[in-house]
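Engineer: what's the 3D shape of this:
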Amino acid sequence: MNRKTLVMPAVVGLLAPVLAACGGSASGGDSGDAIVVGTTDQFTASKEAPAPFDPAYAYDVGTWNVLRQTVQTLMVQPRGDGQPQPEAAEKCGFSDSGNERYSCTLREGLEFSNGDAITAKDVKFSIDRARAIKADSGVFALLSTIDTVETRGDREVIFHLNSADATFPFKLSTPVAGIVNPKDYEKNKLRDGFSVDGSGPYTVETEVKDDTVVKAVFTKNSHYKGQLKIKNSKVEMRSYESAATMGTALEKGDIDLMTRSMTPAQITKLDNASGGNINLNEMPGLEIRYLAFNTDSPSVKSTAVRQAMAQLINRGELVAKVYGSQAEPLYSMVPATITGHSNAFFNKYGDPSVSRARTLLTKAGITTPVKVTLHYTTDHYGTVTAQEFDILKKQLNASGLFDVTTQGTSWDKFVPAERAGKYDVWGMGWFPDFPDADNYLAPFLDKDNFLKSPYSNGDIINNLIPASRREADRLSASKSLTTIQDIVAKDVPLIPLWQGKQYIAARDNITGSEWALNSSSTLQLWELSRGVSG
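Structural biologist: Below is the predicted model:
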């Protein structure tokens, strides 16, 4: 019988300054045949992006979900969210009162999947490698508060930070901080292709066609030592070109579970179904969508042009027509459920208004209609992205103040073009690296921002972001965080659009699917089992 499960969130946005050891280790027996998971994520190696699975390069939700299964980190975000807990580490914590010195002790007997012992020097190598390579994906910026990494003996690692950073434990839970074997990864060069070697709960083998992964098989790592309980022996992930073909595969029983990205129509159909053997799990999500601007491009260089667009966009209409109850309008880059959120764009612009937008452009001496192209990716965020951008185009053009066209591009070409500065305005999604307001602001606004945006605000970079990171109690950081959001609403280097829920559909002989995604859209394949209660 079809049923819908609602998974309630944990409190997010609250950090503790010291994190104690958390017990537990790999457990769970062989659960039979491989559990088969469907996804529309595409993993492609190209001349522009030859190393999609290298932890020093990868920086999108799909590739991170491969790495989180295979490359172990010192810390991990726990089941049900909450504060990060030790994983490859036995214990971690700040060892000073200013949150500038962070120490971790590795678990005893830690090994890579080939049986090689892991030492503190391997952790230092891995962190220093990502910082030194400085891949154009911008992922290295997550480690920007590290000054030096020190080791003491084989098991102790000490991070000396260049400024206070209460969010640092979360950053050590992200794949860029993953521990890799110096035998497999060169110090100053990315590892091309799809090979991944680490000490995580699984090893992975990929089937590749035309430089694209069509199947990835995750096998339980017999050398894994950590806190995660692995409830299956093998998971197979298959990539589909469309949500429709993925959905058909689930209905036929070719796959056991499907995750991102399902279409709103598929979700509604599953939600309304009264029979069958497929269960829909609805979970709160921290995924957002937004528009980004190349603020040096002539068409949108004027702040007034960007402000006028912010004044015209009708988020309520956009969400209602495309996503329905599966998303909510968003008026800040920080989601409404995160500590420090404010409705900065609504406070600044209120309801959509053509007259106010016209006044902004007239005062700035802007000739109308302003010609702008909105770029979006056709295959990374679901097939309805094209519909979303068509509505945005109609809203802006209906004002008579803009002459907007749209252009869709596949993800493998979209990302290199965006990073090369070829787009004036483009749409992106953000799946947080960790559930804290800092991670919705600093990646876009700090030095070395991952969008390669020319926008730079000295007060945000030099004062407000550092001030917010000094506060271990994230409620105390709200003043700095709110000021940042107000500046973004005024200068408009970005326009937030909506915040979405997330869903998993699984056949009814699969258990643990309600835990298979956390709020940051992190796949937790180890939670899945077949026919055994979690």
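Engineer: From now on I want contacts and neighbour counts done on CA atoms only, so please keep to that.
Structural biologist: OK.
Engineer: for the residue nearest the centre of the chain, what are its contacts?
Structural biologist: What sits nearest the mean C-alpha location of the chain, by Cα atoms, centre = their mean, is F431, with 2.9 Å. Residues counted as contacts of F431 (Cα atoms under 8 Å, 6 or more residues apart in numbering) are D60, V61, L286, E287, I288, S520, S521.
Engineer: and the residues you listed as JSON lines, adding neighbour count?
Structural biologist: Converted to JSON lines, the contacts of F431 look like this (neighbours: other Cα atoms under 10 Å):
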{"residue": "D60", "neighbour count": "16"}
{"residue": "V61", "neighbour count": "21"}
{"residue": "L286", "neighbour count": "25"}
{"residue": "E287", "neighbour count": "20"}
{"residue": "I288", "neighbour count": "25"}
{"residue": "S520", "neighbour count": "20"}
{"residue": "S521", "neighbour count": "26"}
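Engineer: and this one, so I can compare the two:
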Amino acid sequence: MTGGRRWGLPIVLVAVAALLAGCAAGPSLGSTGIVIGTALPVTALDPAADQGAGGELVAEQIYPHLLTTKPGGDELVPDIARSARFDAAGAYVVTLKKDLLFANGDVLDARDVVHSFRRQTAIAAKGGPAPLLAGIASITMRDARTVVFQLKKPGDQGFPAILASPAGAIVDEQTFPATRLATDREILSARPFAGPYVLQSLNPGELLTFRADPAYAGALGAPVSPDITLKLYSDADSLAADVADRAIDLAYGGLGPAQTGRLRDDRLDLISEPGGSLRYLVFDFAEMPYGTKHSNDPKRALAVRTALADLVDRQDLADRVDAGATSPLYGFTSDDLPGASPVLRSMFGDGRGGPDSAEAGRVLRAAGVDTPVSLTITVVPDDAATGTLAEYEALQSQLQVGGLFNIVLSKVSPAVLATGREKGDVAAYQGGWSPRGRDPETYRAPYLVDDAHLGSHYTNPVALGLLARPATESDPTKRAADLLLVQQQLATDLPVLPLVQHRQLAATASGVTGVVFDGSLTLRFGSLRMP
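Structural biologist: Here you go, the predicted model:
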């Protein structure tokens, strides 16, 4: 289809009626199609908002991107783009495919692309993905199908991955305001979707129904299953109980160690892959023992961090405590990312990934550190993003082996932890990172930019210089080498102590197949198949 853009008013009226009907009764779980359950919160449909993990799960199904990750892998491929490349000056030029449409009939062209990115940065919703777009200097429309991104670092090799992240969702200019978030009702009634699925109805707090979009022209292809229902759960136990009872076909999102063991006992099919989210112990270089607020002895402070690293048993945390819901983390990025390296495995403990209390004692004695060293770790019990209380109680026991440390766990609310970090009153705390992009720099930058994410008072000009080099390096071999140097510098300084990596986990019943975890870091509905 060619020609001008239109509003599609009759479709909007039909959609409003469908919305009201959905709110009144809601879809039946006995209907045809696959029923998925999730305990991930869906807080908003607007991709510029803080959607929560559940919102991003929904957005992956209904909004297109210029680029996406190839199904089943990490390779970036065009989604609704026909081509995407750096020009000679280092700008990123994207040309759209022909005849693109939203589900409501509006034409999808370069104006929508420019609008999508400009509104993200204009709204800058708290907790939203707008910070990922900080590297864009300007975005302009060359013609109806061509968009030019001028970058603050021309030739930034990490930028294509941003286009495939939640920050890169393309929305309908006719529906989404330029300076405020669209409401869920506005979005659902206008049907401004151009992903593999169209969101048909939303029963707030309970059910969302999806229908495959026959006009989708992106890289993910036509969905195998045309109808999907997503049921929202407030707790993981209820989700696990329903999939075990075959009340739903598949459970994804929010399943933890307690549910994992139970589902294995119920002989359900469990699919588990690295999930991208990391959990680690964060040190405040000012407040920690021998930190700059106290005796300001960097040598002894580093010895304390090193000895703690020698005592951690990550395999025990992953296998015994987390029941396979996590895997050991020996580096500073997700294991499945290009350039990931288990640098900590050989540098600490027994040199094979295990703990070594004798080595920890040697490090402390060599630095003249009196033992036991007292350290308070501030934790938020059962924070799904950064760890569980069980993990940190096990870690406390590990760190006290040999009597070298006296570890106290201070259990607080998220608000109290945030206040303590701002005031600089927290020596070490439970931390984590769930990146929204697949480029390795999205993992490493938070450790290195002082107070941008960790509030750790750590900075290292050498490491920052190393981090800047890979950004514009187009040679993959040289880029990988520079990224390894960054990780080695982080391992030497230990601003954080990596512990475990979250695993994406799905439990299937009713013979559902086609669960694929890939570089999208979420579940794509389109590959799911009923027997």
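Engineer: What would you report as the TM-score here?
Structural biologist: TM-score of the superposed chains, computed with TM-score structural alignment, normalised by the length of the second structure, equals 0.78; 479 aligned residues with a Cα RMSD of 3.6 Å.
Engineer: still on that earlier bit, hmm, which two among the contacts of F431 of the first structure are most spread apart?
Structural biologist: Pairwise distances across the contacts of F431 of the first structure peak at 14.4 Å for D60 and L286 (criterion: Cα to Cα).
Engineer: In helices, which of the contacts of F431 of the first structure fall?
Structural biologist: Among the contacts of F431 of the first structure, the members falling in helices are V61 (criterion: DSSP state H).
Engineer: Which ones among the contacts of F431 of the first structure map onto strands?
Structural biologist: Mapping the contacts of F431 of the first structure onto strands (DSSP state E) picks out L286, E287, I288.
Engineer: What lines up with the last one in the second structure?
Structural biologist: Alignment of I288 of the first structure against the second structure is given by TM-score structural alignment, with L278 as its counterpart.
Engineer: mind listing what that match touches?
Structural biologist: Contacts of L278 of the second structure (Cα under 8 Å, 6+ apart): L329, T333, S334, T386, G432, W433, S434, P498, L499, V500, Q501, H502.
Engineer: Now do the buried residues in stretch 81-100 of the second structure.
Structural biologist: 81-84, 86, 90-98, 100 (16 or more other Cα atoms under 10 Å).
Engineer: quick one on the thing from earlier: quick one: which of the ones in strands among the contacts of F431 of the first structure is nearest Q42 of the first structure?
Structural biologist: Of those, the one sitting nearest to Q42 of the first structure (Cα to Cα) turns out to be E287, at 18.4 Å.
Engineer: For the closest one, give me its contacts.
Structural biologist: G429, W430, F431, P432, Q499, G500, K501, S520, S521.
Engineer: can you rerun that using 6 Å?
Structural biologist: W430, F431, Q499, G500 (Cα atoms under 6 Å, 6 or more residues apart in numbering).
Engineer: swap in V408 of the second structure?
Structural biologist: Counting by Cα under 6 Å, 6+ apart, V408 of the second structure has contacts T376.
Engineer: Surely P226 of the second structure and D213 touch.
Structural biologist: No - counting by Cα atoms under 6 Å, P226 of the second structure does not reach D213; the two are 8.3 Å apart.
Engineer: neighbours of P531 of the second structure, just the number please.
Structural biologist: By other Cα atoms under 10 Å, the residues close to P531 of the second structure number 6.
Engineer: From R246 of the second structure, how far off is the closest residue to it other than its chain neighbours?
Structural biologist: Spatial nearest neighbour of P531 of the second structure, chain neighbours left out: G511 (5.9 Å); criterion: Cα to Cα, 6 or more residues apart in numbering. G511 of the second structure sits 10 Å away from R246 of the second structure, going by Cα to Cα, to the nearest Å.
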